[in-house]
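Novice: the sequence isn't on hand, but the structure is:
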């Protein structure tokens, strides 16, 4: 719910998230390969799961970047009134 106290220029740090995701994915790929080559399959599996999570996160970030900025009401738009729900008896 919009309360009216949101910053008018707030933006998500998607580019920072993008580069952190790329960095994490690179380390997960390296860890998966290194542990698989040394025969530590449990650690290789853990790094593989981390690689999968970083890949999904990267896909979500890229989707949000491609969507572009969304409409945000300006300071001249009053906040939405809270919805009133009568208590259940």
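Specialist: Received it, and whenever you're ready, just let me know what you need. If you're wondering where the values come from, they're calculated on a predicted model, not measured in any experiment. Numbering: from 1, shown residues only.

Novice: contacts and neighbour counts: CA atoms only from here.
Specialist: Fine.

Novice: so residue 54 is in which element?
Specialist: Element membership for residue 54 (DSSP states H and E) is helix 41-67.

Novice: packing partners for that helix?
Specialist: When contacts are defined as 3 or more CA pairs under 8 Å, 6 or more residues apart in numbering; DSSP states H and E, helix 41-67 packs onto helix 14-37.

Novice: buried ones in the helix it packs on?
Specialist: 18, 21, 22, 24, 25, 28, 29, 30, 31, 32, 35, 36 (16 or more other CA atoms under 10 Å).

Novice: which helices and strands sit right next to that helix?
Specialist: Against helix 14-37 (3+ CA pairs under 8 Å, 6+ apart) you get helix 41-67.

Novice: second one coming, line it up with the first:
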């Protein structure tokens, strides 16, 4: 719901999120390989799951980056009224 107090130039830091995900992906791959070579299958599996989560997050980030900026209502658009709750 829009309250009318949002900044007019607010944007998500998608590039920063992407590069932090790359950094996490590198560590997840290294952790998976390291624990697998050390004979710790539980930790290797945990890092493997983390690897999958980071990969999905990166896909979502890239999708949002490719979509480009979206329409944002300007300051001349009044805030939306909250929905009225009717009790039976």
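Specialist: Sure, I can see it. Keep in mind that this is a model prediction, so the values were computed, not measured.

Novice: TM-score of the superposition?
Specialist: For these two chains in superposition, a TM-score of 0.95 is obtained (TM-score structural alignment, normalised by the length of the second structure); 88 aligned residues with a CA RMSD of 0.8 Å.

Novice: returning to that earlier point: tell me the angle of the helix holding residue 54 of the first structure relative to helix 14-37?
Specialist: With axes from the mean of the first three to the mean of the last three CA atoms, to 10 degrees defining the directions, helix 41-67 of the first structure sits at 160 degrees from helix 14-37.

Novice: residue 83 of the first structure: which of the buried residues of helix 14-37 of the first structure is nearest?
Specialist: Nearest to residue 83 of the first structure among the buried residues of helix 14-37 of the first structure, counting by CA to CA, is residue 18 at 36.6 Å.

Novice: coming back round to it: where in the second structure does the helix holding residue 54 of the first structure align, residue-wise?
Specialist: Matched against the second structure by TM-score structural alignment, helix 41-67 of the first structure falls on residues 41-67.

Novice: how big is the offset of that stretch relative to the first structure?
Specialist: When the first structure is overlaid, stretch 41-67 of the second structure sits 0.4 Å from its aligned residues on average, using mean CA distance after the TM-score superposition for the first structure.

Novice: tell me how far that stretch lies from the chain's centre.
Specialist: The chain centroid and the centroid of stretch 41-67 of the second structure are separated by 10 Å under CA atoms, centre = their mean, to the nearest Å.

Novice: likewise for stretch 36-45 of the second structure?
Specialist: With CA atoms, centre = their mean, you get 28 Å for stretch 36-45 of the second structure.

Novice: got the end-to-end distance for that stretch?
Specialist: 8 Å (CA to CA, to the nearest Å).

Novice: who's in contact with that stretch?
Specialist: Residues from elsewhere that reach stretch 36-45 of the second structure (CA atoms under 8 Å, 6 or more residues apart in numbering): 31, 32, 33, 34, 35.
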